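Q: need a 3D model of the following:
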Amino acid sequence: MKKRKLVLLFPEKIVTRPITYKLVKEFDLEFSILRAEITPDVEGRMLLELSGDNDQISKAIEYLENTGVTIQEAAKDIIIDKDSCVDCGECTSICITQALSLDNKTGKLIFNKDKCILCELCLDSCPVRAIKVNM
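A: Coordinates of the predicted model:
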């Protein structure tokens, strides 16, 4: 099973259509909405993780593009500067998905990229600015 994180941009004319429903029904894909900003009759932006057969994911992406959805790979990554990080744990308290945690034995910061939804809350919580976004 393949996984891909995508950013979907919905123009105003299709923002209220049940497009993601078809990803399950017609392409047998699983998806997780990691982040969404939808304004009916204006626009929509969604960070989605698709899981399923690689061919089906490709067909689903083609379907989305044909319906007018703009698709971008989720190219953002959270980068932690290990030299600057003081392992204070401030970022772990704000991380809603627990992608950031402190190792119980070493006290060092651990980042689990698979759990990260790129909400960027950790950026402002870091007192030494050791957390950055790589675009």
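Q: okay, CA-based contacts and neighbour counts for the rest of this
A: Noted.
Q: residue 101 belongs to a helix?
A: No. Residue state for residue 101 (DSSP: H, G, I helix; E, B strand; the rest coil) corresponds to strand; a helix is not indicated.
Q: tally of neighbours for it?
A: Residue 101 has 19 neighbouring residues, counting by other CA atoms under 10 Å.
Q: OK, contacts around it?
A: 89, 92, 109-111 (CA atoms under 8 Å, 6 or more residues apart in numbering).
Q: of all those residues, which comes closest to residue 54?
A: residue 111 (26.9 Å; CA to CA).
Q: just the ones of the contacts of residue 101 in helices?
A: Among these, the residues falling in helices (DSSP state H) are residue 92.
Q: mind listing the strands for this protein?
A: For the chain, the strands defined by DSSP state E occupy 2-11, 30-39, 43-52, 70-73, 77-80, 100-102, 109-111, 131-134.
Q: neighbours of the nearest residue to residue 95 once chain neighbours are set aside, how many?
A: Distances taken as CA to CA, 6 or more residues apart in numbering put residue 122 closest to residue 95, at 6.5 Å, once the chain neighbours are dropped. The number of residues packed near residue 122 is 21, by other CA under 10 Å.
Q: please give me the structure for this one as well, since I'd like to look at both together:
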Amino acid sequence: MTKRIVLRFPSQIVDKPLLYHLVKDFGLMVNVLKANVNPRKEGFMVMELSGETSSYDQGIDFLKKQGVTVEKLAEDIVRDVDRCTHCGHCTSLCPVGALYIIRPSMEVAFDEEKCIVCGLCLKACPVKAIELNFNGR
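A: Model prediction:
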């Protein structure tokens, strides 16, 4: 099982080795997609967490017992194909290749599975054909 999740850490636990325990104690694979963790402040992390279902559930329970808020990733990038002019600006900034140019047609394509919701493409698009879809907060 692989899921994309959002972790929010209270300031008193940002210095604990929680990811280490997910890997070592529960045998989970961690892929950090985006993070902002500062001492004495709340931490925020978007990650993919993979492993056996029972290990995954145990790892999530562990995080919650430590005081971490665990949420399903509820934001994603949405591209308005009708509005897109296929200029390619977004493709030059996408760090994971989720936005790319199809050759020889030179059309911009979007692979949602690769997207890490970094938001760089939002700023790059001159016609605002890319939006952040945030379900929840």
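Q: picking that back up, highest neighbour count among the contacts of residue 101 of the first structure?
A: Neighbour counts for the contacts of residue 101 of the first structure, by other CA under 10 Å, peak at residue 92, which reaches 21 neighbours.
Q: so what's the aligned residue in the second structure for it up against?
A: Counting by TM-score structural alignment, residue 92 of the first structure corresponds to residue 91 in the second structure. Residues near residue 91 of the second structure by CA under 8 Å, 6+ apart: 97-101, 108, 121.
Q: let's see that with 6 Å instead.
A: By CA atoms under 6 Å, 6 or more residues apart in numbering, the contact list for residue 91 of the second structure reads 99-100.
Q: quick check: it vs residue 50 of the second structure, distance?
A: Distance, residue 91 of the second structure to residue 50 of the second structure, using CA to CA, to the nearest Å: 28 Å.
Q: outside of the helix ranked longest in the first structure, which residues touch it?
A: For the first structure, the longest helix by residue count, based on DSSP H, is helix 54-66. With contacts defined as CA under 6 Å, 6+ apart, helix 54-66 of the first structure is touched by 2, 27.
Q: next one: residue 35 of the second structure from residue 95 of the second structure, what distance?
A: Residue 35 of the second structure is 15 Å from residue 95 of the second structure, by CA to CA.
Q: ok, residue 49 of the second structure next?
A: 20 Å.
Q: what does residue 78 of the second structure give?
A: Distance of residue 78 of the second structure to residue 95 of the second structure, computed by CA to CA: 17 Å.
Q: same deal with residue 82 of the second structure?
A: Counting by CA to CA, the gap from residue 82 of the second structure to residue 95 of the second structure is 24 Å.
Q: so those two - more neighbours on which side?
A: Remark: of residue 82 of the second structure and residue 95, residue 95 carries more neighbours, 14 against 7, as counted by other CA under 10 Å.
Q: circling back to that earlier point, I'd say the residue nearest to residue 95 of the first structure and residue 90 touch.
A: No. Residue 122 of the first structure is beyond contact range of residue 90, at 8.1 Å (criterion: CA atoms under 6 Å).
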